Each structure stands twice: as structure tokens, then as C-alpha cells.
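Participant: sequence plus predicted model, see below.
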Amino acid sequence: MDTQAGPLMFTSVLSTLIFYHVWMDTQTGPLVFSSVLSTLIFYHVWMDTQAGPLVFTSVLSTLIFYHVWMDTQAGPLVFTSVQPSLILYHVWMDTQTGPLVFTSVLPALIIYHVWMDTQTGPLVFTSVLPALIFYHVWIDTQVGPLVFTSVLSTLIFIHVWMETQVGPLVFTSVQPSLILYHVWMDTQAGPLVFTSVLPALIFYHVWMDKQAGPLVFTSVLPALIFYHVWMDTQTGPLVFTSVLSTLIFYHVWIDTLRLVH
């Protein structure tokens, strides 16, 4: 350590355990690994002793640990500071070895802010748990609209939203509207309700282009929104395919005529 002749290599579990306790007592500096073997040895020792969280101080050690963790599958990878989260994220983006899964709110919040700052690519979820965590984090921070870039993440989010019912689902681009429509048609979870003119207009153009089937309204609010959108754009005749939607639209139309006149 005094002469700095080279990296510190461990050759047995005993020597690693001895060094670990010595390092913890003296706190001379960060623990840096220079081979896969020493990292794997230290990881098993740390798992056994449970002395505290494992903190990385360089890209190399994080990359080594990540591959070791992927191989051993000992459990979820939990971060305790912004630095290792940022390091692992860039490592994961470069290697693309598999999906990034979060197990608590803290790392999800950390990686989200990191992702917003770096803007390296879309954030894709592969399970319900991280999507639910991210959603609550996003609702708390309110940094901007939530935009989806794949069918899988949208499908996960819609099921999460249906279960939590925290508020209306608002779209900000054509792609997620189209995705949700197909998801809704497949799952039949309930009626599709719009809460603003923009998503209604987006959905209408998407529907006109795709011609997936008739457009049926199940409440007064989306019918009223659609009517005003249709009146403004004048893209074509409005055709109903059921008694319910016709009846709803008729009452909406009668009410609006009274307001106008």
C-alpha cells in the first residue's frame, strides 16, 4: 500500500476477509478491484458478513461486479448513491446485457433524474414493479408528460394505471394513443375516456388512418370533446354504429344547440 507497486490481488477467501475488516477499521480509502476473481471473492464475503451497502468508486469495479452479479444471480442490485447508479446505467447502455430492474423507489428516482439529464435514449420497463415505482416517482416530481416508446411499456403502464386509478391518462403524441387503442381493444378493460381535446384529436386521426373498427363512445364527456374536434376539423361525416353512441351524441348535440342559441 505504501509503495504502490501494483494492484492488490486476493488469492483466498481468508485473505480477503482479513483485508476487508482491516480496511473497514482503518478507512484508508476506497476499495478498488482489478480482476473478476477478487470481486467475486469480495462479493461472497460481503454477502456473508452483511457489514453494509456495497459502494463502487470506479467504472471498472462496477462493470466487473455487474457481470459477476448477472452470472451468480444472488439477488437484486440495490444502489445507495447517485454515482454508482449513473455508472451502471452507462455500462448497461453500452453492454445491453439485459433489462435494468429496480427494487425500491430510491434507485428508480436516481436513475430517472440521471436519464433526464443525459437523454441517452428511451426508458423501457420490462415488469410491472419498476413501472409502478417510476409512475409514483413521476407523479411526485411532475417534471413533464410521460411518453412511451414501446408497446410493452405502454401495456404495463395501462394495467398499473387501471389498478391504481390515480387519475386520467393523458397522451402527448400519436404513437402512445395508437398503442393504447390496440391494447384496449385486446384487453377490454373498460371504456376509453378522453380528458382533453388534444388526445381526442390525435386518436381520431389515428383511427381514421388505421380503420380498425367503429368508434363507439360510452360517456358524454368524450362524445362532447370529439364533437367539437370534428366540427373544427371537418374531416368527414360522423357515423355511429350503435344505439347507445347515437343517443349519447344526440343529447350532447341538443345541449350544445341550446347553449349556442
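Facilitator: Received, thanks.

Participant: rest of the way, CA atoms for contacts and neighbours
Facilitator: Will do.

Participant: residue 94: how many residues sit nearby?
Facilitator: 9 (other CA atoms under 10 Å).

Participant: and whatever helix or strand residue 22 lives in, what does it pack onto?
Facilitator: Per DSSP states H and E: residue 22 is located in helix 13-26. Applying 3 or more CA pairs under 8 Å, 6 or more residues apart in numbering; DSSP states H and E, one finds that helix 13-26 contacts helix 36-49.

Participant: which parts of the helix or strand following the helix it packs on are buried?
Facilitator: Following helix 36-49 in sequence order, the next helix or strand is helix 59-72 (DSSP H and E). Of the residues in helix 59-72, 59, 60, 61, 62, 63, 64, 65, 66, 68, 69 count as buried by neighbour count, 16 or more other CA atoms under 10 Å.

Participant: ok, now how distant is the last one from residue 42?
Facilitator: When distances are taken as CA to CA, to the nearest Å, residue 69 and residue 42 turn out to be 12 Å apart.

Participant: kindly report the same for the fourth one.
Facilitator: As defined by CA to CA, residue 62 lies at a distance of 13 Å from residue 42.

Participant: any residues in contact with both of these two?
Facilitator: Taking CA atoms under 8 Å, 6 or more residues apart in numbering as the contact criterion, residue 62 and residue 42 have no common neighbours.

Participant: what's the separation between residue 82 and residue 65?
Facilitator: 17 Å.

Participant: let's verify residue 201: helix, strand, or coil?
Facilitator: Judged by DSSP: H, G, I helix; E, B strand; the rest coil, the three-state class of residue 201 is helix.

Participant: confirm for me that it is in contact with residue 228.
Facilitator: No. Using CA atoms under 8 Å as the test, residue 201 is too far from residue 228 to be in contact (9.6 Å).

Participant: comparing the two, which shows the higher neighbour count?
Facilitator: residue 201 (19 against 15).

Participant: ok so, going back, let me have the buried residues of helix 59-72 in TSV, extended by distance to residue 151.
Facilitator: TSV is the format used below for those (distance: CA to CA, whole Å):
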residue	distance to residue 151
59	33
60	34
61	35
62	31
63	30
64	32
65	32
66	28
68	31
69	29
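
Participant: strands of the stretch 151-261 of the chain, residue ranges please.
Facilitator: Read by DSSP state E, counting those that start in this stretch, the stretch 151-261 of the chain holds no strands at all.

Participant: which residue ranges of it form helices?
Facilitator: Ranges of helices within the stretch 151-261 of the chain are 151-164, 174-187, 197-210, 220-233, 243-260, based on DSSP state H, counting those that start in this stretch.

Participant: and here's the other structure:
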Amino acid sequence: MPNGQIMKALSGFYYVRSEGNLYPCKGRGNFRKKKVTPLVGDYVTFETDVNDEGYILGVQERRNELIRPPIANVDQAIVVASVVEPEFKTFLLDRFLVLVESKSIQPIIVFTKTDLASEQQMDQMEQYKRDYEALGYVVIMGSVKVEQNMEMIIPHLRGKTSVVAGQSGVGKSSLLNALHPSLAIETNDISKSLGRGKHTTRHVELIELEEGLVADTPGFSSLELHDIELETLRDYFPELKHYGEQCKFRGCMHHKEPKCAVKEAVASGLISAYRYNNYMQFYEDIQNRKPRY
């Protein structure tokens, strides 16, 4: 019985790559009973008929999975944020970072549309770049119109399964087109009335790119922190995890507790105030969310 990996899901078919070939497959009815839905990125067992069409029989255990976009077994996320159009917001970037790190996915930050930014905006973005690099993140900044900028991403793709994520309109599809022009992925301009981009990618597909696999995905329609608990949120902020080891109380949430080393680090400028404020906003979001039944 052959094994393979799902490379694309479209119109009820799962396209499974095995030994260099691509097989259109459908899921057996038993998946519905088991409440298992195959995802792009899944490693599966399948069978084929004389027409090289087949059925997926089993899904191997996943390392991780995302809901939006629906994909499994991701190594890293290229988190794209534009300097302008739409305007850069640390709140959104940090939310993406928390979401991907909660799935044990390594993030790489890419700031785009530098060619549209003013000198003042670029000075601010250079500071943000330094801030996030100091936390251990890889940060790449540039424009898809400058080939050398995008080449800096290539070494990070090799041997990895990557997902491209970010707010709608930041240039995810444009970035992939710049890396691999033959893709010719459709892109749209920012909607002037909404102030955000239109979704241009209609399905999830793993694309072979620079000796790795990359999924072009729709902009997240939801950034809810449904799967993250209050007790684990602090673990997805590297600086909070570092200074939190010095807090007086074990299990300190860095909120109202006395003698909190994290709050002291914020007060002394060792932790960026905007990062701590974003943490507290996420904390309140999780604390106030309605229970799911």
C-alpha cells in the first residue's frame, strides 16, 4: 500500500505526491466516522485504481495543524507584515507570532513594501527590526520589487515546509511570485473602502520552491486565540519567558502579582512596552472569551 503526502486539496480531491507522481484521491467514508479530515501536508496511505485515481485510507499522526489555513506538519511560518498599505501594527504581528509559536512552528518575520514608505516610517521599522531580532527572530525587510531583498529568504526555505501568513493585503502572493515568477499567483490591490486587501488565494497548495515546500495561503480571516490558555500565553513571548524566571512567585502571570521581574524589566526599558501591552491585551482576550461547548 503506497504512502505519500497531500500537496493540494481542491473540489473534494486530495492530490497525493508519491515517488515523484501526483495522484488525485478522495477520502474514504470512514474518515467522517473518525472525525478526521485530511489536510494539505498530511502524510497518508492510499490506494489507486487503473486510472491512477485513488482513495486515502489512513492519515499518519501530525506534528501540528492549523485551521486557517487548513494545513498540517508545518516547520516554519513566513509571517509577512507590510510597512504601509496596510499600515504596520505590532499588535497584529505579535498575534501571528503567538499563534504560530503555540503550534511549535518557527516564525520568520518579513517586512514588505519598503519602497512605499517614508524616511520616518523606515526609521521606525528599522527600530522594530532591531527589537524583534534581539528576541531571537529572523527579520527580513525589503520590497518584492527588489530581487536582492527576496533572495535573503531563500536559504530559510531549503528542507522546510513553510506557510506564508499575514494580514490580507500585505503582499504574501506577491512575495511568492517574486521568489518563483512562474507561479503567477493572482494578486489584488488594497480595497480603498475597507483599508485591507482582498483574498486572492482560493485553496491551499504545497509548492516546491528552492528545495523546500511552501504553501500560499489566504490571509487569516480569524486571529482568535481559541487554543491558547492563560497559563501558556507567556511562553510565546521570549522576553517574558526569560525575565519570568526571576519573578518571586512561581507561575507569575506578570499581571497584578508583586515583585514581578517582567514588570520591572518593562519599567526599566529592558522589555519593550508595546510588547508587554500586546501581551496584556491577549491576556484579557483569553480571560474574557466565552467557553466553548
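Facilitator: Perfect, I can see it now. Keep in mind that what you see is a predicted model, and the values were worked out from it rather than measured.

Participant: what would you report as the TM-score here?
Facilitator: Superposed pair, TM-score by TM-score structural alignment, normalised by the length of structure 1: 0.25. Supporting alignment: 117 aligned residues with a CA RMSD of 6.3 Å.

Participant: re earlier: farthest-separated two in the buried residues of helix 59-72 of structure 1?
Facilitator: 59 and 69 (15.1 Å; CA to CA).

Participant: ends of stretch 233-243 of structure 1, what's the gap?
Facilitator: Start-to-end, stretch 233-243 of structure 1 (CA to CA) is 25 Å.

Participant: and for stretch 34-48 of structure 2?
Facilitator: Termini of stretch 34-48 of structure 2 sit 22 Å apart (CA to CA).

Participant: could you redo the helices of the stretch 151-261 of structure 1 as JSON lines and give each row distance to residue 38 of structure 1?
Facilitator: Output for the helices of the stretch 151-261 of structure 1, formatted as JSON lines (distance: least, CA to CA, whole Å):
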{"stretch": "helix 151-164", "distance to residue 38 of structure 1": "38"}
{"stretch": "helix 174-187", "distance to residue 38 of structure 1": "46"}
{"stretch": "helix 197-210", "distance to residue 38 of structure 1": "55"}
{"stretch": "helix 220-233", "distance to residue 38 of structure 1": "62"}
{"stretch": "helix 243-260", "distance to residue 38 of structure 1": "68"}
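
Participant: and those helices: which comes nearest residue 14 of structure 1?
Facilitator: Closest approach to residue 14 of structure 1 among the helices of the stretch 151-261 of structure 1 (CA to CA): helix 151-164, 45.9 Å.

Participant: would you mark the buried spots in that closest one?
Facilitator: For helix 151-164 of structure 1, using 16+ other CA under 10 Å, the buried residues are 151, 153, 154, 155, 156, 157, 158, 159, 160, 161.

Participant: now for that helix, which elements pack on it?
Facilitator: The helices and strands touching helix 151-164 of structure 1, judged by 3+ CA pairs under 8 Å, 6+ apart, are helix 128-141, helix 174-187.

Participant: who are the packing partners of the one helix or strand residue 207 of structure 2 maps to?
Facilitator: Under the criterion of DSSP H and E, residue 207 of structure 2 resides in strand 205-209. Strand 205-209 of structure 2 sits against strand 3-10, strand 212-216, with contacts defined as 3+ CA pairs under 8 Å, 6+ apart.

Participant: related to what we said a few turns ago, can you mark which positions in the helix holding residue 22 of structure 1 are buried?
Facilitator: Neighbour counts using 16+ other CA under 10 Å place 16, 17, 20 of helix 13-26 of structure 1 among the buried residues.

Participant: quick check: the second one vs residue 45 of structure 1, distance?
Facilitator: By that I understand residue 17 of structure 1. Remark: distance between residue 17 of structure 1 and residue 45 of structure 1 (CA to CA) = 7 Å.

Participant: cool, and the first one?
Facilitator: According to CA to CA, residue 16 of structure 1 and residue 45 of structure 1 sit 8 Å apart.

Participant: got the contact list for the closest residue to residue 27 of structure 2 other than its chain neighbours?
Facilitator: Of all residues not flanking residue 27 of structure 2 in the chain, residue 56 sits nearest, at 4.9 Å (CA to CA, 6 or more residues apart in numbering). Applying CA under 8 Å, 6+ apart to residue 56 of structure 2 gives the contacts 25, 26, 27, 28, 44, 45, 46, 47.

Participant: buried ones among those?
Facilitator: 25, 26, 27, 44, 45, 46.

Participant: from the residues you listed, pick the one nearest residue 280 of structure 2.
Facilitator: Nearest to residue 280 of structure 2 among those is residue 44, at 40.7 Å by CA to CA.

Participant: wait, the closest one sits on residue 72?
Facilitator: No. Counting by CA under 8 Å, residue 44 of structure 2 does not reach residue 72; the two are 11.7 Å apart.

Participant: residue 233 of structure 2: which of the buried ones among the contacts of residue 56 of structure 2 is nearest?
Facilitator: residue 44 (32.5 Å).

Participant: ok, the closest one to residue 5 of structure 2 distance?
Facilitator: If you go by CA to CA, the gap between residue 44 of structure 2 and residue 5 of structure 2 works out to 6 Å.

Participant: picking that back up, and the angle from the strand holding residue 207 of structure 2 to strand 3-10?
Facilitator: Interaxial angle of strand 205-209 of structure 2 relative to strand 3-10 (axes from the mean of the first three to the mean of the last three CA atoms, to 10 degrees): 120 degrees.

Participant: buried sites along strand 205-209 of structure 2?
Facilitator: Those buried within strand 205-209 of structure 2 under the rule 16+ other CA under 10 Å are 205, 206, 207, 209.

Participant: those residues: which two are farthest apart?
Facilitator: It's 205 and 209 that sit farthest apart of the buried residues of strand 205-209 of structure 2, by CA to CA, at 12.0 Å.

Participant: distance of the nearest residue to residue 151 of structure 1 once chain neighbours are set aside relative to residue 232 of structure 1?
Facilitator: In this structure, residue 151 of structure 1 finds its nearest non-sequential neighbour in residue 179, 6.2 Å apart by CA to CA, 6+ apart. For residue 179 of structure 1, the distance to residue 232 of structure 1 equals 25 Å [CA to CA].

Participant: who has more neighbours, these two?
Facilitator: When neighbours are counted by other CA under 10 Å, residue 179 of structure 1 and residue 232 differ, and residue 179 comes out ahead with 17 against 9.

Participant: mutual contacts of residue 17 and residue 45 of structure 1, please.
Facilitator: Overlap of the contact sets of residue 17 of structure 1 and residue 45 (by CA under 8 Å, 6+ apart) is empty.
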